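Visitor: A structural model of the following input is requested.
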Amino acid sequence: MSINQRVQEIIDKLFSGNKRAFSVAVGIAATVTENIVGTRGTNPSFEVTCKIASAIENINTEWLLTGKGSMFKTGILQGNDILNTVSENESSYGLISDYSARPFIESASLVKDNFSRAISSNNCKTIIIPFIDGCDFLLRNHGDSMVNLSDLKKSINDQDIVACRFWENLSHIRWGEVYAMATKQGYIIKKVVPSDVKGKITCISFNGKKGYTPYDLSLSEISDWAIVVGVASVNVW
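Guide: Model prediction:
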């Protein structure tokens, strides 16, 4: 297996095949990733290899460079090795599971153009949110407009962490789903339905009882899209 194939395996296993998410997490241009795993098959430079090893802490560097050994560092539990219950007298007790850190955008003010640019900034940290698959990055929700009193499982409360996946196929919007959208004023998180006005969408807040009424938003005002795939609630005592 070549180093290019090993990079592709990282993308497939840790980023669900999403090259853009990998590029953002590692801190390299999408074109660089495409050159490595695409038809050109360019070997990654020393700088790029170092970025991969540094950004993905549980990757076995020797495996990345030479293909020797396992993909992950010794002592890291892999997906099939994670037990439902781990007792203290088992050798795997206390070891870190294979949940990779994802970029975390804590403030809407960090997003002025698109999510990728905000993620690559020095102000973006990374955190681990387990049990949510297909996630490229995380956002902090602000406000109570998406509190869903009729379906609490689909509710997004103030300060909740919202797991998002990049949505690049704008020719196919999944109407009725919740999206995070980047605008010049920051990001918004809304349920999206078709608008009666051409060139616009209708944004719906769940918490209509608090006076959050639907409104139309021009497609030209949205610079980036991501679909919401999960929410982690945060309760500060």
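Visitor: Please count neighbours and contacts with C-alpha atoms only from this point.
Guide: Will do.
Visitor: Does Cys203 lie in a helix or a strand, and which?
Guide: If you go by DSSP states H and E, Cys203 is part of strand 200-204.
Visitor: following that strand, which helix or strand comes up?
Guide: Moving toward the C-terminus from strand 200-204, the next helix or strand (DSSP H and E) is strand 215-218.
Visitor: what's the following helix or strand after that next one?
Guide: Following strand 215-218 in sequence order, the next helix or strand is strand 224-232 (DSSP H and E).
Visitor: Sequence B follows; please return its structure for comparison with A:
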Amino acid sequence: MQQHPINQRISFLLQSFKLSARAFSEAIGEKPTITQNYVGTRNSMPGADYIEKVLKHFESINPAWFLTGAGEPFIGDAQASPVTISSKKNKGGVQANNIGQNTINNISLEDCKRSLESSQQEIEQLKAQLASKDALLGAKDDLIAAKEEMLSLLRAGHNRPN
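Guide: Okay, here's the model as predicted:
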């Protein structure tokens, strides 16, 4: 296979995986327009984050080929695994052939563990924020009570009924 610009290699992957630019973007966790910017008339150059997402998600892609165009597109005897989107607008999962790997719907066990750990940390932060908010609300109530008491004393001191 000839060496092509990376945009043409992305187009080749779209055809190999039988995915639209939108579905490909959603599969790697990018905004739907990102891949279209790379393969469409814009021909923007993908950044390192995008390339990393592609290589992490589609493990059968030969990284040397993807980056330089040298070698074969897929590692070893691997070919593009058929990928289908089960429904539109991220309401369904991405299905792929992942034989002998710890993945379900293209999500690895390690990714799930990292996501769970991140979510648990976020929950702890939110609990701390909630406790802080409750403390502030308690202080606010105390200040309002003190203000009302001060107003009552001032009114009593001046013999004013209101």
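Visitor: on that earlier part again, what's the strand holding Cys203 of structure 1 aligned against in structure 2?
Guide: No residues of structure 2 are matched to strand 200-204 of structure 1 when aligned by TM-score structural alignment.
Visitor: From the contact counts, what lies against that strand?
Guide: Judged by 3 or more C-alpha pairs under 8 Å, 6 or more residues apart in numbering; DSSP states H and E, strand 200-204 of structure 1 is in contact with strand 186-194, strand 215-218.
Visitor: Taking strand 186-194 as reference, get the angle to it.
Guide: Going by axes from the mean of the first three to the mean of the last three C-alpha atoms, to 10 degrees, strand 200-204 of structure 1 is angled at 100 degrees with respect to strand 186-194.
Visitor: Pull the contacting residues for the aligned partner of Ile61 of structure 2 in structure 1.
Guide: Per TM-score structural alignment, the equivalent position to Ile61 of structure 2 in structure 1 is Ile59. Each residue near Ile59 of structure 1 by C-alpha atoms under 8 Å, 6 or more residues apart in numbering is listed here: 53, 71-73.
Visitor: Generate a PyMOL selection restricted to the buried subset of those.
Guide: With 16 or more other C-alpha atoms under 10 Å as the burial test, the buried ones among those are selected in PyMOL as follows:
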select buried, resi 53+71+72
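Visitor: can you list the contacts of Ile59 of structure 1 in CSV and add secondary structure and distance to Ser100 of structure 1?
Guide: Output for the contacts of Ile59 of structure 1, formatted as CSV (DSSP: H, G, I helix; E, B strand; the rest coil; distance: C-alpha to C-alpha, whole Å):
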residue, secondary structure, distance to Ser100 of structure 1
Ala53, helix, 13
Met71, coil, 14
Phe72, strand, 12
Lys73, coil, 13
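Visitor: Which one of the helices and strands packed on strand 200-204 of structure 1 lies nearest to Val228 of structure 1?
Guide: strand 186-194 (8.4 Å; C-alpha to C-alpha).
Visitor: what about Ala25 of structure 1, helix or strand, and which?
Guide: Following DSSP H and E, one finds Ala25 of structure 1 within helix 19-26.
Visitor: average distance between that helix and structure 2?
Guide: Comparing helix 19-26 of structure 1 with its match in structure 2 after superposition yields a mean distance of 1.6 Å (mean C-alpha distance after the TM-score superposition for structure 1).
Visitor: who touches that helix?
Guide: With contacts defined as C-alpha under 8 Å, 6+ apart, helix 19-26 of structure 1 is touched by 11, 15, 29-30, 33-34, 51-52, 55-56, 102-103, 116, 119-120, 136-137, 166.
Visitor: quick one: the counterpart of Arg22 of structure 2 in structure 1 and Ile189 of structure 1, what's the gap?
Guide: Taking TM-score structural alignment, Arg22 of structure 2 has Arg20 as its aligned residue in structure 1. From Arg20 of structure 1 across to Ile189 of structure 1, the span is 21 Å (C-alpha to C-alpha, to the nearest Å).
Visitor: of the two, who's got more company?
Guide: Ile189 (23 against 20; other C-alpha atoms under 10 Å).
Visitor: Nearest spatial neighbour of the more buried one, chain-adjacent residues omitted?
Guide: Nearest in space to Ile189 of structure 1, with sequence neighbours left out and distances taken as C-alpha to C-alpha, 6 or more residues apart in numbering, is Ala180 at 4.4 Å.
Visitor: hang on, the earlier thing: wait, which of the contacts of Ile59 of structure 1 is closest to Lys200 of structure 1?
Guide: Proximity of the contacts of Ile59 of structure 1 to Lys200 of structure 1 (C-alpha to C-alpha) peaks at Ala53, which lies at 42.7 Å.
Visitor: Tell me how far stretch 147-159 of structure 2 lies from the chain's centre.
Guide: 57 Å (C-alpha atoms, centre = their mean, to the nearest Å).
Visitor: This completes my enquiry, with thanks.
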